[in-house]
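In: attaching a predicted model along with its sequence, questions to come.
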Amino acid sequence: MLPSGSRMRRGDEFADAVRKGGRSGRPTLVAHFRMRQDVDEPPLVGFVVSRAVGGSVVRNRVKRRLRHLLRDRLDRLPRGSLLVVRANPPAASARSERLAAELDVALDRLLRRREPSTAHTDGRR
């Protein structure tokens, strides 16, 4: 699914993204995004799927679906970034199209926030 080098494995990376990063919430998922300074490594992606989503079979299915969706979107993430996707309970019954659409909206919001503002570049206030 995801390349091995792009999987988040360490707890401090999860904590860094969730506690210090930007957040974009949707009904089925919440995305946390953080840029690491002075790090030129591939983006790292992690998933959090709690028991509130369902039993182990349901949680693993949701994780597989999210990993599959993120694999196609990995090239949108800048090098050195951390992304944690936390599934909400509605993710268990959501269709893949809805998960994909909500993931795209969350990523668009987070990536747009990190871009420098082009407003007021002409000297006006």
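Out: Arrived safely, thanks for sending.
In: drop to CA atoms for contacts and neighbour counts, all remaining ones
Out: OK.
In: list the contacts of stretch 58-69.
Out: Contacts made with stretch 58-69 from outside it, assessed by Cα atoms under 8 Å, 6 or more residues apart in numbering, are listed as 1-2, 47, 49-51, 53, 87, 91-92, 96, 99-100.
In: swap that for stretch 15-32, sorry
Out: Identification of contacts with stretch 15-32 by Cα under 8 Å, 6+ apart yields 33-35, 82-91, 94, 99, 102-103, 106-107, 109-110.
In: how many neighbours does residue 86 have?
Out: 21 (other Cα atoms under 10 Å).
In: so it belongs to a strand, correct?
Out: Yes: assessed by DSSP: H, G, I helix; E, B strand; the rest coil, residue 86 belongs to a strand.
In: second one coming, line it up with the first:
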Amino acid sequence: MPGESVPPTRAGFVVSKAVGGAVVRNTVKRRLRHLMRDRLALLPPGSLVVVRALPGAGDADHALLARDLDAALERLLGGGAR
């Protein structure tokens, strides 16, 4: 419909205590938020995505988090094997 606006694409993050203490969890959340910022344009307009950090995310460096996030988005968007 003309005049209708598409809601923004949004991402949420779930980082449980299994990832680490509060400082580690917040660091992982900040890294994921930063990485998702550049990837939101890849998602269809109005998408809602929840990213769940697995326990190893606390020890992962920035590059590994980026690779894992890219792989997850590829599976999501490409419909690859689960």
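Out: Perfect, I can see it now. On a predicted model such as this, the values are computed, not experimentally measured, just so you know.
In: sorry, back to before: keep only those of the contacts of stretch 15-32 of the first structure that are in helices.
Out: When DSSP state H is applied, the contacts of stretch 15-32 of the first structure are split such that 99, 102-103, 106-107, 109-110 fall in helices.
In: need the residues you listed in JSON lines with distance to residue 42 of the first structure and neighbour count, can you?
Out: Rendered in JSON lines, the data for those read as follows (distance: Cα to Cα, whole Å; neighbours: other Cα atoms under 10 Å):
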{"residue": "99", "distance to residue 42 of the first structure": "24", "neighbour count": "24"}
{"residue": "102", "distance to residue 42 of the first structure": "23", "neighbour count": "19"}
{"residue": "103", "distance to residue 42 of the first structure": "20", "neighbour count": "24"}
{"residue": "106", "distance to residue 42 of the first structure": "20", "neighbour count": "22"}
{"residue": "107", "distance to residue 42 of the first structure": "17", "neighbour count": "22"}
{"residue": "109", "distance to residue 42 of the first structure": "21", "neighbour count": "16"}
{"residue": "110", "distance to residue 42 of the first structure": "18", "neighbour count": "20"}
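In: tell me which residue lies nearest the centroid of the second structure.
Out: When the second structure is reduced to its mean C-alpha position, the nearest residue by Cα atoms, centre = their mean turns out to be residue 51, at 4.1 Å.
In: which residue lines up with that one in the first structure?
Out: Per TM-score structural alignment, the equivalent position to residue 51 of the second structure in the first structure is residue 85.
In: got it, and residue 27 of the second structure?
Out: Taking TM-score structural alignment for the superposition, residue 27 of the second structure sits opposite residue 61 in the first structure.
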